[in-house]
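**Student:** Using only what follows, build the 3D model:
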Amino acid sequence: SQLYQLRGRVGRSNRVAYAYFTYRKDKLLGEVAEKRLSAIRDFTDLGSGFKIALRDLEIRGAGNLLGAEQHGHIAAIGFDLYCRLLEEAIKERRGEKKPDTPDPTIEVEMDAYISGHYIDDPAQKVEIYKKIAAITSLAEADEVEAEIEDRFGDLPEEVRNLIEIARFKVLAKQLGINSVSTERGEIVARFLPGLAQDAERIAALLIKCRGQVRFQPGRQQIIRWRTTRQSSAELWKLIKDSLLYLLGEKNSI
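**Tutor:** Okay, here's the model as predicted:
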């Protein structure tokens, strides 16, 4: 980023100028240095500083924050948990209190990202990611989904999955679900320890969704949805309808 700032100070108004960065011919450049110089060479348009900053983050090990490829710390713990921990750390530094009911951790094995083919501008990607991350109700999810489709066209499956995960998080938090993960062909939701669900609703749900939903009682109750033999759209509908049913909307299933 410092090299980029230096390059930006060359040339004024209508005067064309060129910036040359050189190094000794016997100097052995490391892989990181090569990548940084390549980024300076590749991003030449006005306002490329944001793209340079993103590439620098990727080189440092944060992964491609705006695409499918993830590595570094994000790959180790997952994008959702990484962002949640980062947000908590920022709030702690600011002296802000943590919320009484934490957001559920959601780590499911499915493509959920915004590809460069759908939105190629990094700034617009960040804007949309922020809108999705800020969703706190089903109505907001519907509004964000409609806005994205209106601005960028039909949602590809991986973007739709992002919206569905946001809906899932809204309902999961209302039910006291602590974490959601993928295990052996099932999406598994764990409730907060000691939090019991309505037994009659659980029994009715299992009857209505026989073979698709399983429930595990105990101090930490668990609900499981089968992911096989159905599309992602059908799976998300089943999950959303199940959670709405547990919240008291009897006509959801």
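
**Student:** make it CA atoms for all contacts and neighbour counts henceforth
**Tutor:** OK.

**Student:** For S38, see how far away the residue lying closest to L175 once chain neighbours are set aside is.
**Tutor:** Counting by CA to CA, 6 or more residues apart in numbering, the nearest residue to L175 once its immediate chain neighbours are dropped is L247, at 7.0 Å. L247 sits 53 Å away from S38, taking CA to CA, to the nearest Å as the criterion.

**Student:** Could you check which of these two has the larger neighbour count?
**Tutor:** Set L247 next to S38 and count neighbours by other CA atoms under 10 Å: L247 wins out with 17 against 11.

**Student:** now the helices for the stretch 51-200 of the chain?
**Tutor:** 72-77, 79-94, 122-133, 138-152, 157-175, 199-208 (DSSP state H, counting those that start in this stretch).

**Student:** ok, and the spatially closest residue to R214 that is not a sequence neighbour, which helix or strand is that part of?
**Tutor:** In space, R214 comes closest to R224 once its chain neighbours are excluded; the distance is 5.0 Å by CA to CA, 6+ apart. Here R224 sits within strand 222-226, counting by DSSP states H and E.

**Student:** Other residues contacting that strand?
**Tutor:** 185-191, 212-216, 239 (CA atoms under 8 Å, 6 or more residues apart in numbering).

**Student:** Count the neighbours of R7 for me.
**Tutor:** Neighbours of R7 (other CA under 10 Å): 17.

**Student:** My read is that it contacts A17, right?
**Tutor:** No: applying CA atoms under 8 Å, one finds R7 not in contact with A17, separated by 9.5 Å.

**Student:** Now do the same contact list for L155.
**Tutor:** L155 touches 148-149, counting by CA under 8 Å, 6+ apart.

**Student:** quick one more, to check against the first:
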Amino acid sequence: MALAGIRDLSVIQTPPEERLPIKTFVTADDDDLIKEVIQRELQRGGQVFYVYNRVQTIKKAEERVRRLVPQARVVVGHGQMPESTLADVMVKFVKGEADVLVCSTIIESGLDIPNANTIVVVDAHRMGLAQLYQLRGRVGRAGQRAYAYFLYNPLRSHSENADKRLDVISELHDLGSGFKLALKDLEIRGAGNLLGVEQHGAIAAVGLELYNSMLRDAVESQKTGTPVEMPAGLTLDLPIEHFLPREYVPDEKLRLQVYHDLAAVVDEQGLEAAERNLADRFGKPPGPVRNLVYALRVKLLARAAGIAAVETDGDWLVMRLPAGWNGDERRLESQFRSILYVRFGKVRISMTQAGAQWKERLLDVLGEIERLGRIAVAV
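**Tutor:** You can find the predicted model right below:
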């Protein structure tokens, strides 16, 4: 309801005083790494959570820790232990009489042990995102630098969603990022029908951002009693390669973010700013990137003119005039007499006649269609 504007949304982004972000690592399970991590924490007088969430074989996890770090004082705690035994283990760890607590996810909430500032989570790919976030929150509670290691088995394949969860937990490690992480979790898992009883809905199909936008529009429509007009899609088929080459933006996630930012541009001023930003961040844009900016410029002009599609048909560029367009077709033809003609509401531009300047001519034609349409409305 808060996302849709029905209720106000308050986000607490200010961490407690002197709290530091937890350094988070997602990496393959490795004996040498575990040994180094535990020894480093013990050398600075701290304690370690070693999370192993299979109670049936947790004894093997304890033996592994003892073998890797013989000098460490190791205790085991999990939810299937007798209550009194578990209480004794926890008291011992809290008092600092043990260095490493080998445990299940029983520790994920309700614990505040200031001296425990390293957590190692084995088979992290098996756990949910909220669970990983809660486990990470067990360390770094006393103003000291804390470390969280989420380990996965490199010899076994795991699901795409597991990869996404690990990516998110490694990226969102700043203080106050819990809300962002919750939104990512919602997007990965999918969500139910917000206005019904089904536990699956349309979010996974359209993406959380678009779903929220559609939901806001629906709520606004109910408030005002006026249907919300959905923006029409625009088909663009140009005889040019327009994309971000891997060599220009090597990082895949960053490349997707750049695409997202470019898609959000709504006017020429924003497009020029985006073009400058590309050059500043990644250097002089190659041909496909310049073509991508050009294609976005065509979209902006076409949308302003009410054109729904700009397509290639052999040596011709073809676009249909918008319904209700009352501009002067003859004037349009005379303006571009050697390269353009209009028949049955379709504008056809000859790229052969336009020659090397066909890109500029297309922009000119779109601008003129928009201008003539405005003149007709004014009259």
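
**Student:** For ChimeraX, what selects the buried ones among the contacts of strand 222-226 of structure 1?
**Tutor:** Selection of the buried residues among those in ChimeraX, burial being defined by 16 or more other CA atoms under 10 Å:
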select :186,187,188,189,190,191,212,213,214,215,239
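
**Student:** Look at K164 of structure 2 and say how many residues are nearby.
**Tutor:** For K164 of structure 2, using other CA under 10 Å, the count is 16.

**Student:** Return the distance of the closest residue to it other than its chain neighbours relative to A182 of structure 2.
**Tutor:** What sits nearest to K164 of structure 2 in space, not counting adjacent residues and going by CA to CA, 6+ apart, is I188, at 7.4 Å. From I188 of structure 2 across to A182 of structure 2, the span is 10 Å (CA to CA).

**Student:** ok, now L292 of structure 2?
**Tutor:** To A182 of structure 2, L292 of structure 2 is 33 Å away according to CA to CA.

**Student:** Give me the more crowded residue out of the two.
**Tutor:** L292 (18 against 14).

**Student:** Setting aside sequence neighbours, what's the nearest residue to that one?
**Tutor:** Excluding the flanking residues, the one nearest L292 of structure 2 by CA to CA, 6+ apart is H242, at 4.2 Å.

**Student:** isn't that neighbour right up against P286?
**Tutor:** No: checked against CA under 8 Å, the pair H242 of structure 2 and P286 is beyond contact range at 10.1 Å.

**Student:** of these two, who's got more company?
**Tutor:** Neighbour totals were compared for H242 of structure 2 and P286, and H242 leads with 17 against 13 (other CA under 10 Å).

**Student:** what's near enough to touch that one?
**Tutor:** Shown in contact with H242 of structure 2 (CA under 8 Å, 6+ apart): 287-293, 295.

**Student:** try 7 Å this time
**Tutor:** 288-289, 291-292 (CA atoms under 7 Å, 6 or more residues apart in numbering).

**Student:** Now tabulate those in a markdown table and tack on distance to T27 of structure 2.
**Tutor:** Output for the contacts of H242 of structure 2, formatted as a markdown table (distance: CA to CA, whole Å):
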| residue | distance to T27 of structure 2 |
| --- | --- |
| P288 | 35 |
| V289 | 34 |
| N291 | 39 |
| L292 | 36 |
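
**Student:** out of these, who's nearest V76 of structure 2?
**Tutor:** Nearest to V76 of structure 2, judged by CA to CA, of the contacts of H242 of structure 2 is V289 at 56.7 Å.

**Student:** The residue nearest to R214 of structure 1 pairs with which position in structure 2?
**Tutor:** Using TM-score structural alignment, the equivalent of R224 of structure 1 in structure 2 is R348.

**Student:** How many neighbouring residues does that match have?
**Tutor:** For R348 of structure 2, using other CA under 10 Å, the count is 21.

**Student:** repeat for R55 of structure 1
**Tutor:** By other CA under 10 Å, neighbour count at R55 of structure 1 equals 20.

**Student:** For it, give me its contacts.
**Tutor:** By CA under 7 Å, 6+ apart, R55 of structure 1 lies in contact with nothing.

**Student:** Single out the most deeply packed of the helices of the stretch 51-200 of structure 1.
**Tutor:** helix 157-175 (a mean of 20; mean count of other CA atoms under 10 Å).

**Student:** And that helix, what does it pack against?
**Tutor:** On a contact count with 3 or more CA pairs under 7 Å, 6 or more residues apart in numbering; DSSP states H and E, helix 157-175 of structure 1 meets helix 138-152, helix 232-246.

**Student:** For the ones you listed, give me TSV that also has distance to D198 of structure 1.
**Tutor:** Converted to TSV, those look like this (distance: least, CA to CA, whole Å):
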stretch	distance to D198 of structure 1
helix 138-152	23
helix 232-246	8
